[in-house]
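**Student:** With the sequence up front, the predicted model follows.
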Amino acid sequence: MIAFVLAAALLIDPTPKKDVSFKTPQATVERTQDAETGPTLTAVAVTLECTARATGRVTGCRVLGETHPGLGFGEAALALMRDAEVAPGPREVQFARTIQFMP
């Protein structure tokens, strides 16, 4: 009985637990002003949704959102994923990926 109480006392952790909360990273878009050329983009993000086939091939990508639509970054992100592959798995899986373009 004493061994049971001693084991329980050793397992109890009296230190307070920290609140751990995970935040989704937000894409930061910054602009700098150049006196000669005007505003310059310093960061652009494009979020894609794709399907990973059981064979490992990535297909069916589409743009879910982009920070600066109409500037061609969505098409560039789709081109980057065109020949992408992942580790083969037991079934198809849909996933989202955010690609950040930096100068």
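**Tutor:** Great, that's in hand. Keep in mind that what you see is a predicted model, and the values were worked out from it rather than measured.

**Student:** For the rest of this, base every contact and every neighbour count on C-alpha atoms.
**Tutor:** Noted.

**Student:** any idea how far G56 is from A87?
**Tutor:** For A87, the distance to G56 equals 5 Å [Cα to Cα, to the nearest Å].

**Student:** Neighbour count: those two, which is higher?
**Tutor:** Higher neighbour count among A87 and G56: G56, with 18 against 10, using other Cα atoms under 10 Å.

**Student:** and here's the other structure:
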Amino acid sequence: MIALVIALALSANPGVTRTADSLAAPRVQPVVMMADPAPVLAGVAVTLECTAHTDGKVDGCSVLGETHPGMGFGAAAIALMNGSEVEPGPRDVQFARTIQFTP
């Protein structure tokens, strides 16, 4: 009687029976690890305040704000503006300019 109950239980649940496939070693899928790409700096901007003199020369620039501080964009923006020229005017003028750096 017990043998009949076990036989019925095994036939009712086919996942319990052993087959040739279940004896084989499990298949292992290889895991491929890819390195993260280097981040692209997009939207880098530096706002400067400079002085335009009556002869058209620009100097005295200082950084008012920058999107990525400490990465050298502020110094690069100052180097771009200091020594540049604008149209001469009747008096010295202070102005602000935002420089956008694009990759």
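**Tutor:** Looks like it came in fine. Just so it is clear, the structure is predicted and the values come from calculations on it, not from any experiment.

**Student:** Report the TM-score for the pair.
**Tutor:** Remark: TM-score between the superposed chains equals 0.63 [TM-score structural alignment, normalised by the length of structure 1]; 69 aligned residues with a Cα RMSD of 1.2 Å.

**Student:** Quick one: neighbours of L64 of structure 1, just the number.
**Tutor:** 14.

**Student:** what residue of structure 2 matches up with it?
**Tutor:** The alignment partner of L64 of structure 1 in structure 2, by TM-score structural alignment, is L64.

**Student:** Tell me the buried residues in the host helix or strand of that match?
**Tutor:** Secondary structure from DSSP states H and E places L64 of structure 2 in strand 58-66. Neighbour-count burial for strand 58-66 of structure 2, counted by 16 or more other Cα atoms under 10 Å, picks out V58, D59, C61, S62, V63, E66.

**Student:** secondary structure class for M71 of structure 2?
**Tutor:** coil (DSSP: H, G, I helix; E, B strand; the rest coil).

**Student:** I'd like the distance between it and L41 of structure 2.
**Tutor:** Here the criterion is Cα to Cα. By it, M71 of structure 2 lies 11 Å from L41 of structure 2.

**Student:** What segments of structure 2 are helices?
**Tutor:** For structure 2, the helices defined by DSSP state H cover 2-12, 20-23, 73-81.
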